[in-house]
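1. sequence first, then the predicted structure, then my questions.
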Amino acid sequence: MSDQEEFEVEAIGVEVNVQPIELYKVLKIANVVNGGGEAKHMISEGYVGVNGELEQRKRRKMYDGDVIEFNEEYYVVICDTPVGELPEIEEKPQFIPIEPEYTEPKPKKAKKEKKKKQKSEIPTTIDPESGRRSINFF
């Protein structure tokens, strides 16, 4: 027998639209973690295996056919697009702003004069020792 044992397992397919894709993203797409932070934590703590080996690199590149083991479940990466190609995206018409023709500026309204706040009728006193004014709360 060879030093690598092959065995057959039932795996859940995780369809992705681009390859390579990072390991933590595959766990998010498979919906086995609540978010990217949790996925990265699980990977770095050693709870994830890839192709039969323990994997602790969060951004390990995954390709079509790679098998991931997590929480006693197996997942296989499925991708139809070739390596490095981005999936075809329908091109949307781009919005190009058109400058309006020159128009006369609108006349500005006259500004109202602001009334200056009148200081309280009680004169403020200056403390001769510190040179500070007294504080009136009411």
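-> Structure received.

2. from here on, just use CA atoms for contacts and neighbour counts.
-> Will do.

3. any buried residues in the helix ranked longest in the chain, and which?
-> Secondary structure of the chain per DSSP state H: the longest helix is helix 36-44. Across helix 36-44, burial judged by 16 or more other Cα atoms under 10 Å covers 36, 39, 40, 42, 43.

4. which helices and strands sit right next to that helix?
-> Secondary-structure packing of helix 36-44 (3 or more Cα pairs under 8 Å, 6 or more residues apart in numbering; DSSP states H and E): helix 23-29.

5. what comes into contact with the longest helix of the chain?
-> The contact list for helix 36-44 (Cα atoms under 8 Å, 6 or more residues apart in numbering) reads 24, 25, 27, 28, 33, 48, 55, 56, 57, 58.

6. who touches the second one in this structure?
-> Right, the one you point to is residue 25. 36, 39.

7. and it, how far is that from residue 7?
-> 26 Å (Cα to Cα, to the nearest Å).

8. and here is the other one:
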Amino acid sequence: MNEEYIEIELEEEPIELCKLLKVLNLVEGGGQAKNLITEGYVGVNHEICTIKRKKLYSGDVLEFDGEFFQLSLSADAIPAEKPAVQTHTEPKPAVSQPTVQPAKSKRKRTKKPKVDDKTGRRPISFG
């Protein structure tokens, strides 16, 4: 894979992925950016990324529309700490304990006559 990178200097980090697409004028608006990210048209660090507000730092590579963008930090900017990479671990099976739900008290309704004796109409209930 021989890619040419377009270098992008960040004045502050992190920057959200959808905002970066807007700043670079790669999309017309935030809604379009979010749709393209959700549909899998954007890559971060050579992997498809579907996280709209993914935080990008200097050193990350953005791929969009066949172009590669290398993010770097400007000389006068203060670098932010990049969070540790989270590894996907298998969730521990939950210990099934019977859950006791409080008994719901049923409200007893009095039966209303179906037809009013005087008018011959049915009563209207709003409750």
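-> Yep, it's here. None of these values were measured; they are calculated from a predicted model.

9. list the TM-score for the superposed pair.
-> TM-score of the superposed chains, computed with TM-score structural alignment, normalised by the length of the second structure, equals 0.57; 79 aligned residues with a Cα RMSD of 1.7 Å.

10. which residues in the second structure does the longest helix of the first structure align to?
-> Counting by TM-score structural alignment, helix 36-44 of the first structure falls onto residues 30-38 of the second structure.

11. before we move on, what about stretch 69-79 of the first structure?
-> Stretch 69-79 of the first structure covers residues 63-73 of the second structure once aligned (TM-score structural alignment).

12. give the buried residues for the matching stretch.
-> 63, 64, 68, 69, 70, 71, 72, 73.

13. and what of stretch 23-31 of the first structure?
-> 23, 24, 25, 26, 27, 28, 30.

14. let's have those in JSON lines, adding distance to residue 82 of the first structure.
-> Shown next, in JSON lines, are these (distance: Cα to Cα, whole Å):
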{"residue": "23", "distance to residue 82 of the first structure": "18"}
{"residue": "24", "distance to residue 82 of the first structure": "21"}
{"residue": "25", "distance to residue 82 of the first structure": "18"}
{"residue": "26", "distance to residue 82 of the first structure": "17"}
{"residue": "27", "distance to residue 82 of the first structure": "21"}
{"residue": "28", "distance to residue 82 of the first structure": "22"}
{"residue": "30", "distance to residue 82 of the first structure": "21"}
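
15. need the max-distance pair from those residues.
-> Between any two of the buried residues of stretch 23-31 of the first structure, the greatest separation by Cα to Cα is 10.8 Å, found for 23 and 30.

16. does residue 63 of the second structure sit in a helix, a strand or a coil?
-> strand (DSSP: H, G, I helix; E, B strand; the rest coil).

17. on contacts alone, who are the packing partners of the strand ranked longest in the first structure?
-> Looking across the first structure with DSSP state E, the single longest strand is strand 73-78. Strand 73-78 of the first structure sits against strand 12-15, strand 67-70, with contacts defined as 3+ Cα pairs under 8 Å, 6+ apart.

18. any residues touching it, and which ones?
-> So strand 73-78 of the first structure is contacted by 9-16, 26, 62-69 (Cα under 8 Å, 6+ apart).

19. need the buried ones from these selected in PyMOL.
-> Buried subset of the contacts of strand 73-78 of the first structure, written as a PyMOL selection, criterion 16+ other Cα under 10 Å:
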select buried, resi 14+16+26+62+63+64+67+68+69
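
20. noted, bye for now.
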